[in-house]
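A.B. asks: Can you look at this prediction? I've put the sequence above it.
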Amino acid sequence: MFSLLFVALVALTGRVLALSFSCSEFTSKIDAQATNVAHITLNFTGSGTVRVAGSWDIAFRFCQPLLTKLDTSSTLQVLGSGATYTKEYWHLSYKPEDYDYQRHAAVAGYSTLAFDLLGAGASAKPDPFCVVQIPMNVAIATEIVKRVRGGTLTKALPAFSKIVYVGHSMGSVILNGIMVGSPSLIDAAVLTGYAHPSTDMPVHVPTVADGDIQIAATTFPRRFGSLDPGYTVIENRALFYGPNGTFDPKVFELDVATQDLVSVGDADTLNVGERLAADFTGPILSVEGDLDAGNCTPNCSNIPEEAAFYPRAASFDYVIIPNTGHVLNLHLTAPKTFAIILEWIKSQGF
């Protein structure tokens, strides 16, 4: 009944009321090892593999639901953000009643755990060429979920028996990597702003040379002046949005002012996490903006075909959000997107 009331409220008002809920931030040291690509440079060349291991501080935000509900109390949503974004993507400070996914999830009765990827936000920033790559971020995310299940991530966080992983963009690439390498670790997957490369939409690796990305230390010296040149930014934020009228200009301004990092290593290894997840058996939801040129072919006809990459999934559902670009959480349609995701999670029994 509460869930139906929540959806009705969103449908009628287009927003979730500014209700209080509890969030805490913490840092935890995560041990991980991965087989990374060797010899990556600023020219995005790399060959061979190298085994990398280490222990790094990862920054988290845990939010508890507004109301404790028996049917959702055992479920945790793990939230993974994309390149040049941090955990703030899920917890926007501007008009949180519209753009704060963690608030929407709390109102619906869910606990959420958002984290900064290795090399981003408040997490550690080791070598951006040989360490901060997709294989390592997959390994770290895998270890995070294992520790959440075992109740050992932090004393403040209880163990959860059901894990729904919600990824965005590069966060979905990492999620796909978990589904490939540890298919039984998560119970359900929500992939947003993501699709496998196809002949109609081949993968494009951004480079410093072609101007797609810029060295962070020289572009924003006050914020990133001490960082290795392998940490980069994407100045052209318009790439992530639909045309004027599909987003609030103040959200765009906030995005420009707070944009974060992507390592050369991550950008050069995006394809590593995009393999077929042959053994994942949970339900999957794909959510895409119809104006996301990087992931949708015309009319987003490629999205239904994504099911072929998950042949054993219990189900594969997809929703195309109209008048929406790549960063779904930052468009005017964000409340609608949030309601769709949360209702789907509930419909799957989580």
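C.D. replies: Perfect, I can see it now.

A.B. asks: drop to CA atoms for contacts and neighbour counts, all remaining ones
C.D. replies: Noted.

A.B. asks: Do a quick rundown of the strands in the stretch 101-250 of the chain.
C.D. replies: Under the criterion DSSP state E, counting those that start in this stretch, strands of the stretch 101-250 of the chain are mapped to 111-115, 162-168, 188-192, 214-215, 231-233.

A.B. asks: Can you say which of these is nearest to residue 284?
C.D. replies: With C-alpha to C-alpha as the criterion, residue 284 lies closest to strand 188-192 of the strands of the stretch 101-250 of the chain, at 4.9 Å.

A.B. asks: let's bring in a second model and compare:
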Amino acid sequence: MASALVILLSAFSLAQASSDFTCETYTVPLKNISAPSFKLSFEIKTQFDINDWTFNEARRDSSTAFNGIAGPSTTVGDFDISARFCTPLKATKLAQTVLVMTHGVGADKTYWDPTLIGGEQYSLVQAALARGHSIFHYDRLGTGQSTKADPHTVVQFPIQVEILASLTRLLLAPSSPYTLNTTITSAFHLGHSFGAYITAAFGPLYPELTQGISLSGYSGLFDWFNILIAGWQSRVAAQLDPARWGSLQSGYVTPVDIYADAYLDFKSPFFDHAVAEWVTSAKSPYAIAELATLGQTSYNTSSFTKPVQVFQGRYDLSACGGNCDGVLNRTALLWKNASPLDITGSFPAGHMVNLHHNASIAFAAMLDFVGENVQGTK
């Protein structure tokens, strides 16, 4: 059973150490975070509501026939963000640059450091620590142990970008309480899937806060989101599994079952089924407004002149329609002034690159790019 794969981690155990690194989990209080937001033209209350939203988003003319946005608004709020900072026990210059990792829809921060037996082979966190980097990964607003704010009016794309900026400022602050007494002088940002889109927006909006970005589960294109939405067949999470998610508001939804999860996340024969089982056991429902507002915020990727990497599984469904061959030529046009720009779309994997076979090869490519473009460490 999937549950047998999960290593139970005590919610009260805030510190973790090995012979090589130490970690601590924090609840980071963010106050008065504000961002543009959107009024939605729909509300999810029942399974029929989410079914109709799926139809409207998946139909072939959805771009002109359905508009889920009723108008502009503004969100201001206080949020608790669950986050984890890790650093090598042996202090190095490289450890002063923190790698900030933002996960995608349906996951939480464990995407970067999976809590399953044998999960170290799928852990970008542990691979990066072995290189000497410091790491910060967190549960996005509405996921994991972070605040479950209103899934229609608050948990939207723009506020996630502002939260990433606020967390980065805290990490870069002198004597930050969140860095285990490690002096952090700069940050490099990595994002997967929805987290990649957040990171892609964050970079051009706040270039002073990052040395560069690395994106996976991302092409910058929205051409194939309809086949993602159709295949997920999302359901209201609290009604689908009351024992697990009964406390969530009805606007938090989730793919209907493990096979719908795997439809987006994996491509056979390049993964172990046990890993897919863990993904479903560890998943976090997503706020409906996140996908509804993705693409509504203006940011100019061509203005970003710092390093950009796009590392793609060749068979990514949502980013490339299941085949990235040729697609990423269009992605390159979005980042035409990035320096350097490194785009790879041939790794034998689906959407969740980190959780496929030979993930160490993907990690090496990502971390090589980071290492080559972290200033002041050579």
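C.D. replies: Yep, that arrived. The shown structure was predicted, so the numbers you read here are calculated from the model rather than taken from an experiment.

A.B. asks: care to give me the TM-score?
C.D. replies: Once superposed, the chains reach a TM-score of 0.87 (TM-score structural alignment, normalised by the length of structure 1), with 329 aligned residues with a C-alpha RMSD of 2.2 Å.

A.B. asks: check contacts around the nearest residue to residue 261 of structure 2 once chain neighbours are set aside.
C.D. replies: Closest residue to residue 261 of structure 2 apart from its sequence neighbours, by C-alpha to C-alpha, 6 or more residues apart in numbering: residue 255 at 6.0 Å. Contact analysis of residue 255 of structure 2 by C-alpha atoms under 8 Å, 6 or more residues apart in numbering lists 232-235, 261.

A.B. asks: repeat for residue 312 of structure 1
C.D. replies: Counting by C-alpha under 8 Å, 6+ apart, residue 312 of structure 1 touches 278-281.

A.B. asks: same question, residue 136 of structure 1
C.D. replies: Residue 136 of structure 1 sits next to 32-36, 52 when contact means C-alpha under 8 Å, 6+ apart.

A.B. asks: ChimeraX command for the buried members of these?
C.D. replies: Buried residues within these, by 16 or more other C-alpha atoms under 10 Å, are selected in ChimeraX with:
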select :32,33,34,35,36,52
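
A.B. asks: And the contacts of residue 136 of structure 1, which is closest to residue 142 of structure 1?
C.D. replies: Using C-alpha to C-alpha, residue 32 comes nearest to residue 142 of structure 1 of the contacts of residue 136 of structure 1, at 8.9 Å.

A.B. asks: my read is the closest one is in a strand, agree?
C.D. replies: Yes: under DSSP: H, G, I helix; E, B strand; the rest coil, residue 32 of structure 1 sits within a strand.

A.B. asks: Compute the distance between it and residue 112 of structure 1, please.
C.D. replies: 22 Å (C-alpha to C-alpha, to the nearest Å).

A.B. asks: And residue 232 of structure 1, by the same measure?
C.D. replies: For residue 232 of structure 1 relative to residue 112 of structure 1 (C-alpha to C-alpha), the value is 28 Å.

A.B. asks: corresponding residue for residue 150 of structure 1 in structure 2?
C.D. replies: Aligned by TM-score structural alignment, residue 150 of structure 1 pairs with residue 173 of structure 2.

A.B. asks: and what of residue 287 of structure 1?
C.D. replies: Under TM-score structural alignment, residue 287 of structure 1 pairs with residue 311 in structure 2.

A.B. asks: what residues are up against that match?
C.D. replies: 214-217, 343-345, 362, 366.

A.B. asks: do the same with residue 28 of structure 1
C.D. replies: Residues counted as contacts of residue 28 of structure 1 (C-alpha under 8 Å, 6+ apart) are 57-60, 153-154.

A.B. asks: Tell me what angle the host helix or strand of it forms with strand 111-115.
C.D. replies: Here residue 28 of structure 1, judged by DSSP states H and E, is contained in strand 22-37. Per axes from the mean of the first three to the mean of the last three C-alpha atoms, to 10 degrees, the angle that strand 22-37 of structure 1 makes with strand 111-115 is 50 degrees.

A.B. asks: so is the aligned residue in structure 1 for residue 76 of structure 2 in a helix, a strand, or just coil?
C.D. replies: Taking TM-score structural alignment, the alignment pairs residue 76 of structure 2 with residue 53 from structure 1. Three-state call for residue 53 of structure 1 (three-state DSSP): strand.

A.B. asks: is it true that residue 53 of structure 1 touches residue 34?
C.D. replies: Yes: counting by C-alpha atoms under 8 Å, residue 53 of structure 1 sits close enough to residue 34 to count as a contact (6.5 Å).

A.B. asks: Please report which of the contacts of residue 312 of structure 1 has the highest neighbour count.
C.D. replies: Counting neighbours by other C-alpha atoms under 10 Å, residue 280 leads the contacts of residue 312 of structure 1 with 27 neighbours.

A.B. asks: Okay, helices next: where are they in structure 2?
C.D. replies: Applying DSSP state H to structure 2 gives helices spanning 47-58, 62-65, 124-131, 157-172, 194-205, 225-232, 237-240, 242-245, 258-265, 273-282, 288-293, 317-320, 328-334, 359-372.

A.B. asks: Could you measure from residue 266 of structure 2 over to residue 273 of structure 2?
C.D. replies: Going from residue 266 of structure 2 to residue 273 of structure 2 by C-alpha to C-alpha gives 9 Å.

A.B. asks: And for residue 360 of structure 2?
C.D. replies: Taking C-alpha to C-alpha, one finds residue 360 of structure 2 at 18 Å from residue 273 of structure 2.

A.B. asks: who's more crowded, the two?
C.D. replies: In terms of neighbours (other C-alpha under 10 Å), residue 360 is the more surrounded of residue 360 of structure 2 and residue 273; the figures are 18 against 14.

A.B. asks: What lines up with that one in structure 1?
C.D. replies: In structure 1, residue 360 of structure 2 lines up with residue 335, judged by TM-score structural alignment.

A.B. asks: wait, which of the helices of structure 2 is closest to residue 98 of structure 2?
C.D. replies: Per C-alpha to C-alpha, nearest to residue 98 of structure 2 of the helices of structure 2: helix 157-172, 8.1 Å.

A.B. asks: nearest spatial neighbour of the most centrally placed residue in structure 2, skipping sequence neighbours?
C.D. replies: In structure 2, the residue lying closest to the centroid (C-alpha atoms, centre = their mean) is residue 103, at 1.9 Å. In this structure, residue 103 of structure 2 finds its nearest non-sequential neighbour in residue 195, 4.8 Å apart by C-alpha to C-alpha, 6+ apart.

A.B. asks: quick one: what's aligned to the one you found in structure 1?
C.D. replies: Here residue 195 of structure 2 is matched to residue 171 in structure 1, going by TM-score structural alignment.

A.B. asks: State whether its match and residue 78 are indeed in contact, as I suppose.
C.D. replies: No: the criterion here is C-alpha under 8 Å, and residue 171 of structure 1 misses it with residue 78 at 10.6 Å.
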